[in-house]
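J.: Predicted model and sequence follow; I will ask about them next.
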Amino acid sequence: MELEANGKNLAGDFLSPLLFCICLNPLSNMLEKTPYGYQFKNGTKINHLFYMNDIKLYTNEERNIDSLIHLTQVYSIGMTFDVLKMPNGTIKDIEERYKYLGIIQSNIDHEAETVKEEEQSIKADAASMATSDKLVAEFQSASLTMELRPDDEEIDWHMKPLDGAYHRQVSEVDDIHQTYMWLNKENLLANTESLLMAAQEQVLPKRKLQTKIYHTRDNARCRLCKDAPESIQHIISRYKRLAGNAYTERYNQVAGVVYRSLCDEYGLNKLQHWWEAPRMVNENDLAKILCNFYIRTGKHILANQPDIVVVDKENRRATTIYVVVPNDYNIASQE
C-alpha cells in the first residue's frame, strides 16, 4: 500500500524550501514512531519517503494507510494536499506508470525499462551532436547501416581469420563429441583449462598472431628456427628441434594412457607410475598385450613394429593399435 501527496501553495522565494523542510522534519519523526509501515525481511521498516514537496506513505494493510494520512493531514494545518491513493491498495494494480525519485512506479521490468529510456536518451543526444560533430555523424551512419543489413548478409564468424580458424580445422572430424570429451570430465584446474583452450583457439601471443591479427609486429617468422611463421601449430607439431625429444615424449605418454586402460580392461598388471615405460609383453589367461614388439610375418613388411597389439585369447582376436598425436588440421587425414 502506498500513498503520494503533493504539497501546494508554496511561496517561491529562496528561504521557503528551507523553512518547508524544517517544518516537515517533525512530521517525519512522528511517522517513524507509529507502528504502521512495510517491514522488510531484514527487519527494516519504512512508512514514508520525502522528496522536494512530495511525501509518499507506505503500509502493508489498507486500513493502516488511513491512519498515516490522518496524521499527515492533522500535522499539515494550513497546507493543502493532492492525495493520490493507489487503486485497490497495491502497486500491481496501477495501470498508468509514473515516476517517483526518478524511478518508474508500476509492476513492470524496471531495469529493462530504464535501459530502454537511457538508450533513447543517448540516441537523442547523438542525433543532436551529429549536426556539428563529424565523428558522431559517421558513427550514426555506420550504426544505421548495420541495423538495416539483413541477417543473411552478416559476416559469418566461421570465415573470420581468427574466430573461425579452429572450427575450419576440425570441420572434417567425424566425432566432435569425442574430440571435446576431455572438457566434460571436469578434472582440470580452471587456469589449466583456459590455457589449453587459448592454445587450441590460436590466441596465445605468438608472432604470427601479432603480425596477422594485432598488427603489432612486421616479421611473423619463428624466433628460433626462422623456417615458418611462429604459431601454436608450428610449435606443437612442426618445430624440427622438438621432433626427437618433446614430441616423442608426448607420444609415449599418450601411448601409456592407452596401455594402462587396456591393462585395466583385461585385469593385467599395469604400471605403477605414469613415467614408467610399458612392458614389451604383458600377458594373462585373458589376453596378451605387445608394445613396440617386432611382429614376425611371412612376407617382408617394413612397418612390422606396431605401437600396441592386443591379443584377446577368449575371442581369438588380435587388434593392432597405432598411436597418433595429430594436430587439429590433420585429425581427419590421420584417422
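T.: Yes, it's here. Numbers count the residues shown, from 1 in each chain.

J.: Please make it C-alpha for all contacts and neighbour counts, starting now.
T.: Noted.

J.: count of neighbours near residue 203?
T.: Residue 203 sits with 17 neighbouring residues when counted by other CA atoms under 10 Å.

J.: unless I'm mixing things up, it is touching residue 213, no?
T.: No. Under the criterion of CA atoms under 8 Å, residue 203 lies out of contact with residue 213, with a separation of 9.8 Å.

J.: got another, please set it beside the one above:
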Amino acid sequence: MLNRSSYGYSLDQSRKLTHLFYVDDLKLFARGRQQLEGELELVRGFSEDIGMIFGLDKCATISVKRGKLEREENMVLIDGQVLPTLGTEERYKYLGVQETYEIRQRENKEEVEKELFSRIKKVLNTQLSAKNKMTAINIWAIPAFIYTAGVLTWSRTDLERLDRETRTTLTQYCVLHPNSAIERLYIPRRESGRGLSSLENVYLKEESRIKTFFLQSNLPVHHLQQPEVDLPSTNTYLTQGYLYPQTEGTLMAIQDQVVPTRAYAKYIMKQNIENTKCRLCNNVEETVQHLSSGCSTIANTKYLSRHNNMGKVVHQFMCLREQLLQEFVPHHIYEPTTVREGNEIKIYWDLTVQTDPGAEHNRPDMVVWNKRRKSAIIIDFTVPLDQNLAKVYGEKIAKYETLSRQMKQTYGLEKVEIKPLVISCNGLVHRKTVEHLREMDLPSNTITWMQKAVILATVSIIRQVLFPH
C-alpha cells in the first residue's frame, strides 16, 4: 500500500523510498510534513483494520532540511493521537541502533563494545566446557557486535583492538595461555583449532555479504602435514569438547610450545637463565618435547602411568565386549587383572608369553587369545612425540614379529596379528589405531577415552614439573 501510494522520498528519477519494515518495527520516509501525515494515516487505518495499534511511547518524528535537524511541532493524527517530535539532542532506537537524522557512531560503538564484553564475561563465568564456552561466545556474544556490520563504521584498527581485548579477557579467565598461537584460536575445531570466531573476520565477511549478497570470505584451511594422522579422531577432544577450559588452554600452550620451560625462558623470553638443562634429569635441554615424552627420570613413573591408562581403556572395552565385565569405569580407578578368561576369549595383561624357542620381546602389553578361531592378537600401546608417530608404529611391528611366528608354532595357531595402538603425547591419533580398534570390534568411543587418558596425563606432567606449587 505504501509503495503503491504517491508518498515517499525520491532517491532519483526512477526510485523512491517509502519505508523500512522489519516485523513490527516501521520507519516511514516522506518529502515533507504533509506527506508524512498521509503515510501515518494509511498505516494507522490498516493497523486498525487488523486489530493493531501504534505503540506511541516508542513512536516519534524528526524533520531534516538541507542536512540539518529542525524542531517542529508534534504530529497529531486524525484520531487525536499525538506523535512527539524529537529535539536536536534526542535519539530513537531502530532495530537496536540509536539514531537521530544520522547514526551517532561514537555513542553506538561504545554501547556495542560494552554489551559485547559483558556477554563474553558472562559466558566465561559459567561452568560450561571449553568447547561450549567458545560456541556460546560465537552464537550469543559476537552476534551482538556483528549486528552492526554495515551500519557502524569499524576500522581494521578497531577490529584488531577488539579481538586483542577478547583474547586478553580469555587469558584473564585462564581459558587461553598468554603465549599461545593467536592464529590457532580462530581455526575450526575439526582442523585442530579452538573454534572462536574472529571479530575482524566475521565483521568483514558480514559487511561484504551486505554489500554484495553473494561474495563469501574464505578462511585459509589448515591441515596437519602427517599422512599417518587420523585428523577426525585426533580432533575428538576439540569437537566433543570434553576438556575443562583450563585443561584445553594448557594443552594448546603445550602444543604451541609456549610453556615456560628453561629453554623457552632463555631463548624465547630472553630471561637470564644460567642452566637450561632439565630440572629433573639434568642431562639435556629442558624443552616441552623433552618433558612430554623424553625425560628418563619420570619414564618409569609418570610416562608409564600415562601409557597404562591408555591401555586400561582398551583392556576394559575388550572385557566388556566379551561380557567379562559388567560396567565401564574411568581409567584411573580401573585395575586390569593379569588374566581374564571367558568361553572363547582369554586376555593377557602385561604377561610374559612362553614360546619354544623363546623370543627376546615376549611381554607385550596385551594378548587376546581366541580359542575357537585358534588365533591371537598382540596389542602394544605407545605414547611417542608427535613427530615419531609413524616411526614407532613400524618399530612395534618389527619388535613382535619373532614372537608372533613362535606363538603360531608353539600353540598351533592359524593366525597371529600385531596391532600397535599409537597416540602421541599431544593426542595425535595414528590412522592405524583407528583401523585396529574397528577390526577388533571395539566401540567408537574407545578412541575418545584413550585420547582423554593421554591428554590428561600429559597436561598433568607439565603442570607438576613446571608449576609444582
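T.: Here it is on my side, so go on. This one's a predicted model, so the numbers in the text were calculated from it and none came from an experiment.

J.: Do you know the score for how well these two fit?
T.: These two chains, once laid on top of each other, score a TM-score of 0.54 by TM-score structural alignment, normalised by the length of the first structure; 229 aligned residues with a CA RMSD of 4.5 Å.

J.: quick one, helices of the stretch 301-450 of the second structure?
T.: Counting by DSSP state H, counting those that start in this stretch, the stretch 301-450 of the second structure has these helices, from start to end: 304-321, 389-399, 401-411, 431-439, 446-466.

J.: Against the first structure, what's the mean shift for the first one, could you check?
T.: In the superposition with the first structure, the average deviation recorded for helix 304-321 of the second structure is 1.2 Å (mean CA distance after the TM-score superposition for the first structure).

J.: Could you list the buried residues of that helix?
T.: Counting neighbours by 16 or more other CA atoms under 10 Å, one finds that the buried residues in helix 304-321 of the second structure are 305-319.

J.: swap in the second one?
T.: By 16+ other CA under 10 Å, the buried positions in helix 389-399 of the second structure come out as 389-390, 392-393, 396-397, 399.

J.: how about CSV for those residues, with distance to residue 382 of the second structure added?
T.: As requested, those are exported to CSV (distance: CA to CA, whole Å):
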residue, distance to residue 382 of the second structure
389, 9
390, 11
392, 8
393, 8
396, 9
397, 12
399, 13
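
J.: hang on, the earlier thing: switch the helices of the stretch 301-450 of the second structure over to JSON lines; also include distance to residue 133 of the second structure.
T.: Shown next, in JSON lines, are the helices of the stretch 301-450 of the second structure (distance: least, CA to CA, whole Å):
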{"stretch": "helix 304-321", "distance to residue 133 of the second structure": "28"}
{"stretch": "helix 389-399", "distance to residue 133 of the second structure": "31"}
{"stretch": "helix 401-411", "distance to residue 133 of the second structure": "48"}
{"stretch": "helix 431-439", "distance to residue 133 of the second structure": "29"}
{"stretch": "helix 446-466", "distance to residue 133 of the second structure": "19"}
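
J.: among the ones you listed, which is nearest residue 157 of the second structure?
T.: With distances scored as CA to CA, the stretch of the helices of the stretch 301-450 of the second structure nearest to residue 157 of the second structure is helix 446-466 (35.9 Å).

J.: residues in the first structure aligned with that closest one?
T.: Following TM-score structural alignment, the aligned partner range for helix 446-466 of the second structure in the first structure is empty.

J.: Tell me which stretches of the stretch 101-250 of the second structure form helices.
T.: Listed in chain order (using DSSP H, counting those that start in this stretch), the helices of the stretch 101-250 of the second structure are 105-124, 130-136, 142-146, 156-172, 182-185, 199-212, 231-234, 236-239, 245-255.

J.: that older thread, so which of the helices of the stretch 301-450 of the second structure gets nearest residue 165 of the second structure?
T.: Where the helices of the stretch 301-450 of the second structure are weighed against each other on CA to CA, the nearest is helix 446-466, at 26.6 Å.

J.: after the strand or helix carrying residue 71 of the first structure, next one along is what?
T.: Using DSSP states H and E, residue 71 of the first structure sits within helix 62-75. Tracing the chain past helix 62-75 of the first structure, the next element assigned as helix or strand by DSSP H and E is strand 81-85.

J.: Run through who's touching stretch 196-211 of the first structure.
T.: Residues outside stretch 196-211 of the first structure that contact it (CA atoms under 8 Å, 6 or more residues apart in numbering) are 162-163, 165-166, 216-222, 229-233.

J.: equivalent range in the second structure for it?
T.: When the second structure is aligned by TM-score structural alignment, the counterpart of stretch 196-211 of the first structure is residues 251-266.
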